[in-house]
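**Student:** Can you look at this prediction? I've put the sequence above it.
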Amino acid sequence: MPTTATRRIGTCTAPATTLIEGRSQIDGGLAYGALEIQVYACDEHAHVARTEWVRPPLTPITAIAERVVDRQCGEAVDPR
């Protein structure tokens, strides 16, 4: 069974409103592959999460907002 590791990125602890998924690329970047990281962010840091916290070669994807429950800005989850 896979383990899930959670760590902090940054110092903001505001309630998260956005979930950014970092996915690997397949087929030359035309499709998305495995989920490599999930990063939670508040409204103020959502752009930072997409551009700085999820870094190439991963592709940042904004996930469904309803999946953000009881998380703080800056929480990063490695689902592998």
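**Tutor:** Everything's here; your move. Numbers count the residues shown, from 1 in each chain.
**Student:** switch to C-alpha atoms for all contacts and neighbour counts from now on
**Tutor:** Will do.
**Student:** and the gap between Tyr40 and Ala76?
**Tutor:** 6 Å (CA to CA, to the nearest Å).
**Student:** swap in Leu19?
**Tutor:** 10 Å.
**Student:** alright, now check it against this:
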Amino acid sequence: TLGNGNMNTVESPRERPFFTSSEERLQKLSRYRNKKAKRNFGRKIKYACRKALADSQPRIRGRFAKNEESEANRE
């Protein structure tokens, strides 16, 4: 709360209680679970030029490496 000479109070929105019915809560939970199940963790490369660049870059154990690092590992 903030106050000045006449002590006006300002409440933050976090202090107000937020009530929902159990039916509404179940609907929100099911929506969350459905969205969670549909998450796509696969990587989709949208541009062919990016894929070509990525395929041509040197790798060490599947990760991109700098040219100096890849040459040092080959020796």
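**Tutor:** Right, received. Where do you want to start? As the structure is a prediction and not an experimental result, all values here were calculated from the model.
**Student:** After superposing, what score do the chains get?
**Tutor:** TM-score for the superposed pair, counting by TM-score structural alignment, normalised by the length of structure 2: 0.18. Supporting figures: 20 aligned residues with a CA RMSD of 2.9 Å.
**Student:** follow-up on the earlier one: more neighbours: which of Leu19 and Ala76 of structure 1?
**Tutor:** A side-by-side neighbour count of Leu19 of structure 1 and Ala76, using other CA atoms under 10 Å, places Leu19 first with 28 against 24.
**Student:** ok, and the closest non-adjacent residue to the more buried one?
**Tutor:** Tyr40 (4.7 Å; CA to CA, 6 or more residues apart in numbering).
**Student:** Common neighbours of Leu19 and Ala76 of structure 1, please.
**Tutor:** Common neighbours of Leu19 of structure 1 and Ala76, using CA atoms under 8 Å, 6 or more residues apart in numbering, are 38-40.
**Student:** Can you lay out those as JSON lines showing neighbour count, secondary structure and distance to Ala5 of structure 1?
**Tutor:** Shown next, in JSON lines, are the shared contacts of Leu19 and Ala76 of structure 1 (neighbours: other CA atoms under 10 Å; DSSP: H, G, I helix; E, B strand; the rest coil; distance: CA to CA, whole Å):
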{"residue": "Gln38", "neighbour count": "23", "secondary structure": "strand", "distance to Ala5 of structure 1": "10"}
{"residue": "Val39", "neighbour count": "29", "secondary structure": "strand", "distance to Ala5 of structure 1": "12"}
{"residue": "Tyr40", "neighbour count": "26", "secondary structure": "strand", "distance to Ala5 of structure 1": "14"}
